[in-house]
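> Requesting a structural model of the entry that follows:
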Amino acid sequence: MKKRQLGNSDLFVTELGLGCMSIDTDEKAARYIIDTALDEGINYFDTADLYDFGVNETLVGAALKPVRDKMILATKVGNRWRKDRSGWSWDPSKSYIKEEVKYSLKRLGTDYIDLYQLHGGTIEDPLEETIEAFEELKAEGYIRYYGISSIRPNVIREYVRKSKMVSVMMQYSILDRRPEEEALPLLAEHGISVVTRGPLAKGLLSDRMLEKASEKGYLDYSLEELQEVLPLLKEKIALGRSFTEVALQYNLSNPTVASVITGASSAEQVRSNAAAAMSRALSDEEISFIRKLTKASVYQEHR
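Coordinates of the predicted model:
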């Protein structure tokens, strides 16, 4: 599987990464999914301290231990579970980040994290303090690089201006083209990569297509619009190939995108997504058609 450089770092991630949030909490089942990803050539694994109260990190770390030095391991911080586990609160403070990283390292069974990401963020956060925490962790050798996971333009702009982050994880798909207007060009200009999530738009861009549609529609698409747009995409672009291929290749057509993160609850999903990521790239004509047919939406909030 092809690899792309993550920002200006020396990390080269596979064009498809495994989002580990949806893997089974059963160790044997989780390991099978991760082993399948390894067999498909995937080297980029994304987890978070929030997932399954930290159990996800433990499972991922254990499965990757034999090949740790060859893998890019990413996790996230910022959401603090309440003691009774009834929910979580947001805490981007320096003290919490520097405390929590040690628990993540222990669960992951490693002495360093390749990419440590802020798991959210608002413009009201103490940004300078948060950035200082990441910079200190990097200097201390606990993390190699850091990034943020956010779709808030106002937050992204501030981190671009004030930090040395190498990546931004954000939702991006054919049905959610909001990053194209301002986020992708800004990040490209500063040599910062995008790691995308949600490329299949909750299954709407898979071969199950309208089976996944609801009365509420999707983002600023009504159900009626989805019923019109999706079959046209299938007819004109996905003829002879899976819709998943089209969806992933659309993301990968943008050079600012380093990797597309897809979740998987089965080995079959991993194999299908890997085949899609390694399939034929979209032509300029196909990309142009997709953009004419779909909405070039922009972020309405967090200005």
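
> contacts, neighbours, all on C-alpha from now
OK.

> So what's the gap between stretch 225-237 and the chain middle?
Taking the mean of its C-alpha atoms, stretch 225-237 sits 25 Å from the chain's own mean (Cα atoms, centre = their mean, to the nearest Å).

> What are the contacting residues of it?
The contact list for stretch 225-237 (Cα atoms under 8 Å, 6 or more residues apart in numbering) reads 204-205, 209-210, 213, 217-218, 243, 246, 286, 290, 293-294.

> Buried ones in that stretch, by neighbour count?
L226, V229, L230, L233, K234, I237 (16 or more other Cα atoms under 10 Å).

> And stretch 10-26, by the same measure?
For stretch 10-26, the neighbour count (16+ other Cα under 10 Å) marks 11-24 as buried.

> For the comparison step, fold the sequence that follows:
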Amino acid sequence: MKKNDLGNSGIEISEIGLGCMSLPFDLPEAKAIVREALEHGINYFDTADLYNKGKNEELVGELLKGSRKDIVLATKVGNEWDAHSDEVKWNATKPYILKQVHNSLKRLQTDYIDVYQLHGGMMTDNSEETIDAFESLKKEGLIRAYGISSIRPNVIKRFLADSDIASIMMQYSLLDRRPEEFLEEIGSAGRSVVTRGSLARGLLTNSGLKRAADGKGYLTYDDAELKAALQGLMEIHGNLNALAVHSVLANPTVASVIAGASSADQLRETLAAYDTSVSAEQIQRAKKLTKQDRYQEHRE
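So this is what the prediction gives:
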């Protein structure tokens, strides 16, 4: 599998990464997924301290402890669970980040994190303090690089200007092309995008029309628009999953598509899509069929 530089970090990551949030808590089933990923050249594994109150990090740590030197491990920080409830509050302060990294390291059974990401971000944050926390962790050797996971244009622009982030994780797919407004700017700044949601809740798979039968549409697509778009995309390429994956990877700013998997078969489907040829002409036709919306909020 091809690997790409992750921004200016010196880290190379596979074009398909495994989003670990969907891993089952049945250990043999989860091991089968991770084994499939490793055997096919996936080296990027993404989790967060938010997922299941840290239990997902514990699972990932157990599954990957024997492969640590061969993988790039990414996690996220900023969402603080209330100790006595299921409520979450936002906390991007330096003291919290410096404390929480040690909890993540323990759960992940490692002494360093490759990519530590701010799991959100707001303009009301003291970003200088947040950035200082990440820079301090880099100097200590506890993290190799840092990034943000955000779709807010104002937050993205702030971190591009004021920090040494290597990456931005954002939702990006043929049905959600809003990031295209910023991809050239991000790439020109020497940073990378890693994507989530590139299969658009499974709509951009070969069972997409069945999933669209709920009549709810998707983002600004109403029911009729969504079904027409999916039908048109399927006429362009017989494997809609492949068209979706390669349309995102075609942009040079995108380093990796982060794909979730709750079974080994589901991951194999994504890997088969990655191995399926899609032409530049098919990608251009697909983009003519889909909307290029803009983010309407969080611009100032």
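
> TM-score for the pair, please.
Here the TM-score for the pair of chains, by TM-score structural alignment, normalised by the length of the second structure, is 0.97; 298 aligned residues with a Cα RMSD of 1.0 Å.

> sorry, back to before: looking at the buried residues of stretch 10-26 of the first structure, which are in strands?
Secondary structure from DSSP state E places F12, V13, T14, L16, G17, L18, G19 of the buried residues of stretch 10-26 of the first structure in strands.

> okay, those residues in CSV with distance to I148 of the first structure next?
Listed next are these as CSV, based on distance: Cα to Cα, whole Å:
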residue, distance to I148 of the first structure
F12, 18
V13, 17
T14, 19
L16, 19
G17, 16
L18, 17
G19, 15
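
> now, which of the residues you listed sits nearest Y250 of the first structure?
L16 (12.9 Å; Cα to Cα).

> I figured that closest one hits I42, correct?
Yes - counting by Cα atoms under 8 Å, L16 of the first structure touches I42, with 6.5 Å between them.

> can you give me the helices in the first structure?
Per DSSP state H, the first structure carries helices over the ranges 27-39, 55-64, 94-108, 127-139, 153-162, 183-189, 223-236, 243-252, 267-277, 284-293.

> who wins for proximity to S173 of the first structure among the ones you listed?
Nearest to S173 of the first structure among the helices of the first structure is helix 243-252; the distance by Cα to Cα comes to 6.5 Å.

> which bit of the second structure covers that closest one?
The aligned range for helix 243-252 of the first structure in the second structure is 240-249, by TM-score structural alignment.

> my read: I261 of the first structure touches T14, true?
No - under the criterion of Cα under 8 Å, I261 of the first structure makes no contact with T14, lying 9.9 Å away.

> how many neighbours does T75 of the second structure have?
As a burial measure, T75 of the second structure scores 25 neighbours (other Cα atoms under 10 Å).

> cool, and P179 of the first structure?
Using other Cα under 10 Å, P179 of the first structure has 22 other residues around it.

> Go ahead and confirm it touches V298.
Yes - using Cα under 8 Å, P179 of the first structure makes contact with V298 at a distance of 7.4 Å.

> So G121 of the first structure versus L127 of the first structure, what's the distance?
From G121 of the first structure over to L127 of the first structure the distance is 9 Å, taken as Cα to Cα, to the nearest Å.

> can you check K102 of the first structure too?
From K102 of the first structure over to L127 of the first structure (counting by Cα to Cα), the distance is 21 Å.

> do S283 of the first structure as well
Distance from S283 of the first structure to L127 of the first structure, by Cα to Cα: 40 Å.

> Which one's more surrounded, those two?
L127 (20 against 12).

> Could I get the contacting residues of the more buried one?
Taking Cα under 8 Å, 6+ apart as the test, what L127 of the first structure contacts is Y159.

> aligned partner of it in the second structure?
Using TM-score structural alignment, L127 of the first structure pairs with S127 in the second structure.

> State the number of residues packed around the residue lying closest to T130 of the first structure once chain neighbours are set aside.
Distance criterion Cα to Cα, 6 or more residues apart in numbering; nearest residue to T130 of the first structure, sequence neighbours excluded, is K94 at 5.3 Å. Neighbour count for K94 of the first structure, taken as other Cα under 10 Å: 20.

> Now do the same contact list for K94 of the first structure.
Here K94 of the first structure is in contact with E129, T130, E132, A133 (Cα under 8 Å, 6+ apart).

> Please apply the same query to S163 of the first structure.
I131.

> any idea how far it is from L115 of the first structure?
Taken as Cα to Cα, the span from S163 of the first structure to L115 of the first structure is 14 Å.

> Next: V67 of the first structure.
From V67 of the first structure to L115 of the first structure the distance is 17 Å (Cα to Cα).

> Compare these two and say which is more crowded by neighbours.
Ranked by neighbour count (other Cα under 10 Å), V67 of the first structure and L115 place L115 first, with 23 against 10.

> quick revisit: most neighbours among the contacts of stretch 225-237 of the first structure, which one?
Among the contacts of stretch 225-237 of the first structure, the one with the most neighbours (other Cα under 10 Å) is V246, at 29 neighbours.
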